[in-house]
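Chemist: from the sequence below, what's the structure:
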Amino acid sequence: MPKKKRYPIDGGFVALPHNLVDSKAFQALTNNAKITYAYFKRDLKNGHQTTVTLTFEQARNYGICKSPSTFGKAKKELVAHGFLDPFIPGGLNEPSVFSLSERWRKWGTPDFEEKAYQPGIGSKYFTAAWKNPERAQKLLQARHKKKPNTESI
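Modeler: All right, here's what the predicted structure looks like:
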């Protein structure tokens, strides 16, 4: 029997298992959130990596969304449905970092563990950030970074 000719895959690919795509949690996502999730998964470089990042600039360049509010809604939806867990809230020129989650498996059941979305320090959340002492300190440090002396003597 002759062997089938195999065609190589150009570039990488994002694996979305059948049980994930067929899950109630994935089916309940908006199309924008589904596409956003695929691009978050695209950030995985190896099998040991547990955190993923997708900035608004990247999302806009990929054509996922045109406004920060749309991107924020997709991230909130992915956290609410158990696909992502907040890891490090971003802001001040730092991206938000999320960890991939398996909570989606129990979505819609009493065993589902809810997690709150943690927005980064953006212009919308600036006043709320000042109320949190840790975030206020981060704001002050970012604002008053010492610039290297570039003057020649």
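
Chemist: for the rest of this, base every contact and every neighbour count on C-alpha atoms.
Modeler: OK.

Chemist: chain center to stretch 92-102: distance?
Modeler: Relative to its parent chain, stretch 92-102 has a centroid offset of 5 Å by Cα atoms, centre = their mean, to the nearest Å.

Chemist: show me where this protein has helices.
Modeler: 18-21, 24-28, 31-42, 56-62, 68-80, 126-131, 133-143 (DSSP state H).

Chemist: dump the ones you listed into TSV; add mean neighbour count and distance to I9 as well.
Modeler: Formatted as TSV, these follow (neighbours: other Cα atoms under 10 Å; distance: least, Cα to Cα, whole Å):
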stretch	mean neighbour count	distance to I9
helix 18-21	11	20
helix 24-28	16	26
helix 31-42	18	15
helix 56-62	15	21
helix 68-80	19	29
helix 126-131	14	45
helix 133-143	13	43
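
Chemist: to compare against the first, here's the next sequence to fold:
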Amino acid sequence: MKRVKVNPWNPLPPYAQIEEKLVRSKGFSSLKTHTKWLFVEFRLRYKGNNPREIIFLESEGKEIMDPRTFTEDCRELVKRGFIDLVKRGGFYKQPHIWGLSKRWEKYGTKGFIEVDMDKIFPEILKKK
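Modeler: Modelled structure (predicted):
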């Protein structure tokens, strides 16, 4: 069998780095499976220099899950402190800009700051 030379200059394929501390956390372990996979999709969009500039369109979310499930899972990830909504889009085809958050580290303690998506969005866009 012929040995294959590995070229050190070839870029690595996309991957999502997730810390063990995050996986074992109280907030992450209580998430539903599809919500965890959505978080992995957010981490795949993180390129090392854009922790507060992640664009994830609802049309992209439709490819991996139902649109309503996508919206509910995003709300749950914000509520548990894994992601934050940095800039609200929606009008004139502007995308939402998401950011990775470290609030999950304090989930379940008195120091945890819970963010409610219903307070971020205007009345017309609220969940009914």
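
Chemist: got a TM-score for the two of them?
Modeler: Superposed pair, TM-score by TM-score structural alignment, normalised by the length of the second structure: 0.78. Supporting alignment: 116 aligned residues with a Cα RMSD of 2.5 Å.

Chemist: wait, which of the helices of the first structure is closest to Q118 of the first structure?
Modeler: Taking Cα to Cα, helix 68-80 is the member of those nearest to Q118 of the first structure, at 8.6 Å.

Chemist: may I see the helices of the first structure organised as TSV, with distance to G90 of the first structure added?
Modeler: Converted to TSV, these look like this (distance: least, Cα to Cα, whole Å):
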stretch	distance to G90 of the first structure
helix 18-21	27
helix 24-28	25
helix 31-42	15
helix 56-62	11
helix 68-80	12
helix 126-131	12
helix 133-143	11
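
Chemist: so which of the ones you listed gets nearest P89 of the first structure?
Modeler: helix 133-143 (10.1 Å).

Chemist: okay, that closest one sits on what stretch of the second structure?
Modeler: Alignment note (TM-score structural alignment): helix 133-143 of the first structure is unmatched in the second structure.

Chemist: to N93 of the first structure, which of the helices of the first structure lies closest?
Modeler: helix 133-143 (9.3 Å).

Chemist: contacts for that closest one next, please.
Modeler: Helix 133-143 of the first structure has contacts (Cα atoms under 8 Å, 6 or more residues apart in numbering) with 92, 121, 129-130.

Chemist: the same query, at a cut-off of 10 Å, please.
Modeler: 91-93, 120-121, 126-130, 132 (Cα atoms under 10 Å, 6 or more residues apart in numbering).
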